[in-house]
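Enquirer: only geometry, no sequence info:
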């Protein structure tokens, strides 16, 4: 169906290949068309930091299973009443284009980290972006999109460089394990292990452990707020803020936007159905740490910024999650971007996406550099 995309975004929507998620998970599948890949890379945004930012690939302790069948780390999940599971939302500013266009967006970030899907016997792979600035600095744990099944750190290098430089903050991008080889809660286990490491290594990294935010897009937005739930329920380590960009929050496929957007670029309902099936390891009702909107109580979570796009199947569940946060007393800022599609802020450099990225930087800067610190 036709969509009234922002005029500057429309050419990007036409360029994005339509690749079913069932093909994305074929790790040995055929490579993308070289000409298409070259055109995608040519159009991807670039970023030159204003200050020096060092980039280092590391492996941090953890990644061993922390969860039992009841939920992450074995807690009995607290559920709200809900319909049967299905899947409402996956991740994916990475999506099909993520695998195809990974290299160019990495730019200054250097070479790719080995995929966490290969296992975590040597720890969780992370990429650390450290700006030259007077410290101690706040830190941001960044969790990439990709429908829980794909996504490369290189593809999100521009975003991480921008945040490190402009917030400024130490940014730790997590190369968490991917489904279907590693279903829930593997990715959340890796995320929590990264937070524990970051808190413990704060002195070495020049980080203020009281000013750590979790941020992510799509599936990464799911992991960011799931991490906030988990740290609240476990009593720490504490988070100061959560930035949720087009987040996955609901596994039920029941919202109007999820029902309507069956062929939108970057993410659509068929992708969401498969994404949830792969992430949960089959069909079934998701626990709240997998589908955060199912949590009975969101009170006590850190303040949030939620961004949603007009032509995104995840739009309405993002709005609903922001409403739940507000109703439970969590300071929350909600932005809906007209004319935008899922993942537009990652892949395009136009007036609208520049505003989206500026809003992200501004929200994190306000949260992490408050004058009362």
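Expert: The structure has been received and is ready for your questions. Being a predicted model, the structure only gives us computed values, none of them experimental.
Enquirer: make it CA atoms for all contacts and neighbour counts henceforth
Expert: Will do.
Enquirer: now do the strands in the stretch 101-250 of the chain.
Expert: 124-131, 137-143, 170-174, 207-217, 241-245 (DSSP state E, counting those that start in this stretch).
Enquirer: need these in CSV (columns: distance to residue 306 and mean neighbour count).
Expert: Shown next, in CSV, are these (distance: least, CA to CA, whole Å; neighbours: other CA atoms under 10 Å):
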stretch, distance to residue 306, mean neighbour count
strand 124-131, 24, 25
strand 137-143, 15, 29
strand 170-174, 19, 28
strand 207-217, 10, 24
strand 241-245, 5, 28
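Enquirer: distance to residue 98 added to these, as JSON lines?
Expert: Listed next are the strands of the stretch 101-250 of the chain as JSON lines, based on distance: least, CA to CA, whole Å:
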{"stretch": "strand 124-131", "distance to residue 98": "17"}
{"stretch": "strand 137-143", "distance to residue 98": "14"}
{"stretch": "strand 170-174", "distance to residue 98": "15"}
{"stretch": "strand 207-217", "distance to residue 98": "13"}
{"stretch": "strand 241-245", "distance to residue 98": "16"}
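Enquirer: how many neighbouring residues does the residue lying closest to residue 364 once chain neighbours are set aside have?
Expert: Nearest residue to residue 364, sequence neighbours excluded (CA to CA, 6 or more residues apart in numbering): residue 167, at 6.6 Å. Applying other CA atoms under 10 Å, we find 24 residues neighbouring residue 167.
Enquirer: how far away is residue 164 from residue 21?
Expert: Distance of residue 164 to residue 21, given as CA to CA, to the nearest Å: 31 Å.
Enquirer: ok, these two, which is more surrounded?
Expert: Legend: neighbour count by other CA under 10 Å for residue 164 and residue 21, higher for residue 164 (30 against 22).
Enquirer: might one say that that one is in contact with residue 171?
Expert: Yes. The pair residue 164 / residue 171 is scored as a contact, 5.7 Å apart, by CA atoms under 8 Å.
Enquirer: out of the strands of the stretch 101-250 of the chain, nearest to residue 336?
Expert: strand 241-245 (10.5 Å; CA to CA).
Enquirer: can you give me how far that closest one is from the chain middle?
Expert: 9 Å (CA atoms, centre = their mean, to the nearest Å).
Enquirer: put this beside the first:
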């Protein structure tokens, strides 16, 4: 941790139910240093970690965009939330964001005493491109074997660079278009061969077994909800414990702020936090 300073929770925050300590640090990323923001309840000791990855279609988004969801999990679960400001395309294409996520997970383990984390109990969540990054991290953790992700929560994740499972935009009142998705994938995956890599295209992967349990939240008003639900079905077929829920009044962008979706993810994590204690 190079630099850390307390940001604190502003008085009268509309969603504050617990006093939170909020700190920032810069850590070594894949190609350059990246910013992380840490959220924890004040006065609590060593905590499991939820790594959170913001949305933005690989080319945008920030730690501020992750603020609402990150605070929700830190306030309502006994966890340290580490929001990761991963590198963005097109300046940093695949696998930069994914490798940044992996380095953030390793940092959470290595710096456990400094940041007050239980580095052996890691979980991950993400929205949009951040869902793609969180999912890719689960693949990397499984394959490299030195990081273990206990469970994932994905909110309207981008999962299919081939874009073969989109909902009909003439029927779905989506706030993200196929053209925007295509531009995002081309920025992050500039080479055609990258768009078939299993870490980048999980719908194309023939090896899903061994991934952690997943909660997948989809929005009815989102052209991407079909691919996420298709992925959930394939995970279930591969023996991965998976819960998928579609939110009728949500959109692609708003689902990361949807109280019901966050509460459902919170309950999912609660279950797996308990299991990680009893099994550990």
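Expert: Sure, I can see it. In this text the structure is predicted, and so the values were computed from the model without any measurement.
Enquirer: rewinding a little: tell me which of the strands of the stretch 101-250 of the first structure sits nearest to residue 40 of the first structure.
Expert: Nearest to residue 40 of the first structure among those is strand 207-217 (19.7 Å), distances taken as CA to CA.
Enquirer: so that closest one corresponds to what in the second structure?
Expert: Counting by TM-score structural alignment, strand 207-217 of the first structure pairs with residues 117-127 of the second structure.
Enquirer: mean deviation, the matching stretch versus the first structure?
Expert: On superposition with the first structure, the mean distance recorded for stretch 117-127 of the second structure (mean CA distance after the TM-score superposition for the first structure) is 1.2 Å.
Enquirer: hmm, who's touching that stretch?
Expert: Residues from elsewhere that reach stretch 117-127 of the second structure, judged by CA atoms under 8 Å, 6 or more residues apart in numbering: 45-55, 80, 105, 108-112, 131-134, 148-157, 256, 276.
Enquirer: hmm, 7 Å instead?
Expert: 46-55, 80, 108-109, 112, 131, 134, 148-157, 256 (CA atoms under 7 Å, 6 or more residues apart in numbering).
Enquirer: what do residue 164 and residue 171 of the first structure both touch?
Expert: 129-130.
Enquirer: sec struct for the aligned partner of residue 23 of the second structure in the first structure, please.
Expert: Correspondence of residue 23 of the second structure to the first structure, assessed by TM-score structural alignment: residue 56. Three-state assignment for residue 56 of the first structure (DSSP: H, G, I helix; E, B strand; the rest coil): strand.
Enquirer: so how far is residue 332 of the first structure from the closest residue to residue 56 of the first structure other than its chain neighbours?
Expert: Spatially, and ignoring its direct neighbours in sequence, residue 56 of the first structure is nearest to residue 128 (5.2 Å; CA to CA, 6+ apart). With the distance defined as CA to CA, residue 128 of the first structure ends up 28 Å from residue 332 of the first structure.
Enquirer: show me what contacts the residue nearest to residue 56 of the first structure?
Expert: Counting by CA under 7 Å, 6+ apart, residue 128 of the first structure touches 55-57, 171-173.
Enquirer: ok, now with 6 Å
Expert: 55-56, 171-172 (CA atoms under 6 Å, 6 or more residues apart in numbering).
Enquirer: biggest helix in the first structure, by residue count?
Expert: helix 351-368 (DSSP state H).
Enquirer: what lies in contact with that one?
Expert: Residues contacting helix 351-368 of the first structure (CA under 6 Å, 6+ apart): 167, 211, 345.
Enquirer: next one: stretch 138-155 of the second structure
Expert: Contacts of stretch 138-155 of the second structure (CA under 6 Å, 6+ apart): 122-127, 131, 212-217.
Enquirer: helices of the first structure, start to end?
Expert: Applying DSSP H to the first structure gives helices spanning 10-15, 21-24, 34-43, 95-106, 157-166, 186-200, 202-205, 219-234, 256-260, 269-280, 315-327, 344-347, 351-368.
Enquirer: rewinding a little: what about the strands of the stretch 101-250 of the first structure, which gets the closest to residue 101 of the first structure?
Expert: strand 207-217 (16.7 Å).
Enquirer: and the angle for the closest one with strand 137-143?
Expert: 30 degrees (axes from the mean of the first three to the mean of the last three CA atoms, to 10 degrees).
Enquirer: okay, angle between strand 207-217 of the first structure and helix 351-368 too, please.
Expert: Going by the same axes, to 10 degrees, strand 207-217 of the first structure makes 150 degrees with helix 351-368.
Enquirer: roughly how far is strand 207-217 of the first structure from the heart of the chain?
Expert: Strand 207-217 of the first structure sits 14 Å away from the centroid of its parent chain (CA atoms, centre = their mean).
Enquirer: can you check stretch 154-166 of the first structure too?
Expert: 13 Å.
Enquirer: again, but for stretch 246-262 of the second structure
Expert: With CA atoms, centre = their mean, you get 15 Å for stretch 246-262 of the second structure.
Enquirer: tell me the residue in the second structure aligned with the residue nearest to residue 56 of the first structure.
Expert: Structural correspondence for residue 128 of the first structure with respect to the second structure (TM-score structural alignment): residue 38.
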